[in-house]
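1. Sequence first, predicted coordinates after that:
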Amino acid sequence: MSDAEGHTGLAAMGRGSLNPVARETLHDRVYAELRRSLIHGIFTTGQMLRIQDLAERLQTSTMPVREALGRLVSEHALEALPNRSVRVPVITRERLEDLARARCIIEGQMTALAMPNLGKADFDRLRALTTECEQAFHGRNEDSIRAATELNHAFHDHIYRAAHSEVLGRVIESLWLQSGPYVHAAAFLHDEKTDPAGTHHHWQLIEALERGDREGALAALTRDITRAFSLIRNRLDAEEAEQRTLSHG
């Protein structure tokens, strides 16, 4: 075979392996929207996700929804049940502890990598996002809490992008995907007397990053991450105590 023939054959193989752009774009958009919904807590823990319902809400056919749910199950963001239905994983202590530990380790590393690359413009942006987050929390309704959740993710994402680690970034996105429903639920549980907007750890983190205090930054980040998980753990403790009281009543 001549070089020209070989080149023609490879080119033909390349053309044959491409998927139609319109179909791929639709499937990716459905996946991205469901993914975004999980990260920002639009779906709650234990919620059943039905293909037909989602297809109607997304105004699409069932096929891209089915494929997107399959991808999210493989990423451990959703779980498949024996009857072929899919749900957001329920809250368990083991899952809480595992996600909190993983997030502290991975996001702590990303924060350390980002520190040398952050400048005044970044700190100004982080302050603006924190202020917006506080304002959103004051609404105390579903829409405002969702807005605050998105601003919280934007805050952390701004820091992590400065680390320039695509691999760790993908790991963090996966962890956010799995913990999104928990974090959103915790937003309704925090103590408004001690932390009205749930953002004081953000201010501590910004200050530590500005002065180049690695240990201080990691400590503030750890407190910020574990705060939501601790709120849910406390709620589980209270519910179990209530059940014990009722059973012995």
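-> Here it is on my side, so go on.

2. only C-alpha atoms for contact and neighbour calcs from this point on.
-> Fine.

3. Tell me who's in contact with the residue nearest the centre of the chain.
-> Nearest to the centroid of the C-alpha atoms of the chain, with distances taken as Cα atoms, centre = their mean, sits residue 176, at 2.5 Å. Shown in contact with residue 176 (Cα atoms under 8 Å, 6 or more residues apart in numbering): residue 39.

4. Put this next to the first one:
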Amino acid sequence: MQKAAIEKNNEAIAAQLAPVGRETVQDRVYSELRRALIGGLFEPSQVLTIRGLADALVTSTMPVREALGRLITEKALEALPNRSVRVPPITLERLDDLLRARILIEGEAIALAAARMGPRQIATIETILGEWDEMRALKHKKDVDREVTLNQSFHFEIYRSCGSAVLIPMIESLWLQSGPCIRVAIYAFSEAGEVDTAQYHRRILRGQRHDDAAV
């Protein structure tokens, strides 16, 4: 009788709670694909298949399909006729559009952050730039993965200080769309002889120290 009562109680609890298993997996798949896109791990025009991604993420195709649908809606990916997807190709028009939006929105976030950042945030940014200098001092091959990570950490440490709950999701969306171009830009800087891309970040840091976003 006690067992029957326990089972009945469990059924009552189950009736009140929504299943979380698949949603949790879907969210994790979405977050991982989102991280990969923002970090430039996928190249422009790269074709992605549901089965290939599911195998790589060690999961079923359903959460991958649903996550890809969300990313297509967010303009981070494009649907193809053969039920696969691709990273949007780079075009001058698309780059110009993304650049204009990023200058407007991220520039505003930096301006707001300039008046709000305290010693702790400044120290964190200095640590990130210190790691950047250490990476550049190494003699082995350029660590693009590390550079992409440090670049993102630097910018979002500032953006999180802007105090705007509206701007942050907009910035994340722009990074989601422009992420695949990041690695291309890093290689382009290298080929052009630019060996210290962190110099631009130091200028931003000087502006934050002096509460001057125009720097």
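-> Received, thanks. Keep in mind that what you see is a predicted model, and the values were worked out from it rather than measured.

5. care to give me the TM-score?
-> The TM-score (TM-score structural alignment, normalised by the length of structure 2) is 0.87; 200 aligned residues with a Cα RMSD of 1.8 Å.

6. Would you mind naming the helix or strand containing the residue nearest to the centre of structure 1?
-> helix 166-186 (DSSP states H and E).

7. So which bits of that helix are buried?
-> Of the residues in helix 166-186 of structure 1, those with enough neighbours to count as buried (16 or more other Cα atoms under 10 Å) are 168-169, 172, 174-186.

8. cool, stretch 99-115 of structure 2 as well?
-> Buried, per 16+ other Cα under 10 Å, within stretch 99-115 of structure 2: 102, 105, 106, 108, 109, 110, 111, 112, 113, 114, 115.

9. now stretch 48-64 of structure 1
-> So stretch 48-64 of structure 1, judged by 16+ other Cα under 10 Å, has buried residues 48, 50, 51, 54, 55, 62, 64.

10. I'd say the last one and residue 25 touch.
-> No: shown here, residue 64 of structure 1 and residue 25 do not form a contact pair, counting by Cα atoms under 8 Å, at 10.1 Å.

11. which residues in structure 2 form helices?
-> 2-16, 21-38, 50-57, 61-73, 92-114, 119-137, 144-159, 167-191, 199-209 (DSSP state H).

12. export the ones you listed to CSV and tack on distance to residue 79 of structure 2?
-> Below are the helices of structure 2 laid out as CSV (distance: least, Cα to Cα, whole Å):
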stretch, distance to residue 79 of structure 2
helix 2-16, 37
helix 21-38, 15
helix 50-57, 11
helix 61-73, 7
helix 92-114, 17
helix 119-137, 37
helix 144-159, 26
helix 167-191, 15
helix 199-209, 35
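
13. Which one of these lies nearest to residue 83 of structure 2?
-> Between residue 83 of structure 2 and those, the shortest separation by Cα to Cα is 8.1 Å, and it involves helix 50-57.

14. Report the angle between the closest one and helix 21-38.
-> Here helix 50-57 of structure 2 points in a direction 90 degrees away from that of helix 21-38 (axes from the mean of the first three to the mean of the last three Cα atoms, to 10 degrees).

15. what angle sits between helix 50-57 of structure 2 and helix 61-73?
-> Going by the same axes, to 10 degrees, helix 50-57 of structure 2 makes 110 degrees with helix 61-73.

16. what's in contact with helix 50-57 of structure 2?
-> The contact list for helix 50-57 of structure 2, computed with Cα under 8 Å, 6+ apart, reads 29, 60, 61, 64, 65, 84.

17. one more time with 7 Å
-> 60, 61, 64, 65, 84 (Cα atoms under 7 Å, 6 or more residues apart in numbering).

18. Out of those residues, which is nearest to residue 127 of structure 2?
-> residue 64 (36.2 Å).

19. The closest one reaches residue 27, doesn't it?
-> No: using Cα atoms under 7 Å, residue 64 of structure 2 is not in contact with residue 27; the gap is 9.6 Å.

20. Tell me which of the two has more neighbours.
-> A side-by-side neighbour count of residue 64 of structure 2 and residue 27, using other Cα atoms under 10 Å, places residue 64 first with 26 against 15.

21. Provide a list of residues in contact with the aligned partner of that one in structure 1.
-> The equivalent of residue 64 of structure 2 in structure 1 is residue 65 (alignment by TM-score structural alignment). By Cα under 7 Å, 6+ apart, the contact list for residue 65 of structure 1 reads 30, 51, 55.

22. follow-up on the earlier one: how much does the helix holding residue 176 of structure 1 stray from structure 2?
-> Compared with structure 2 after fitting, helix 166-186 of structure 1 deviates on average by 0.7 Å (mean Cα distance after the TM-score superposition for structure 1).

23. Report the angle between that helix and helix 93-114.
-> Using the same axes, to 10 degrees: helix 166-186 of structure 1 against helix 93-114 is 130 degrees.

24. mind checking how far the closest residue to residue 197 of structure 2 other than its chain neighbours is from residue 198 of structure 2?
-> The spatially closest residue to residue 197 of structure 2, leaving aside those adjacent along the chain, is residue 189, at 7.6 Å (Cα to Cα, 6 or more residues apart in numbering). Using Cα to Cα, to the nearest Å, we find residue 189 of structure 2 at a distance of 11 Å from residue 198 of structure 2.

25. Which of the two has more residues huddled nearby?
-> The neighbour count for residue 189 of structure 2 versus residue 198, taken as other Cα under 10 Å, is higher for residue 198 (17 against 14).
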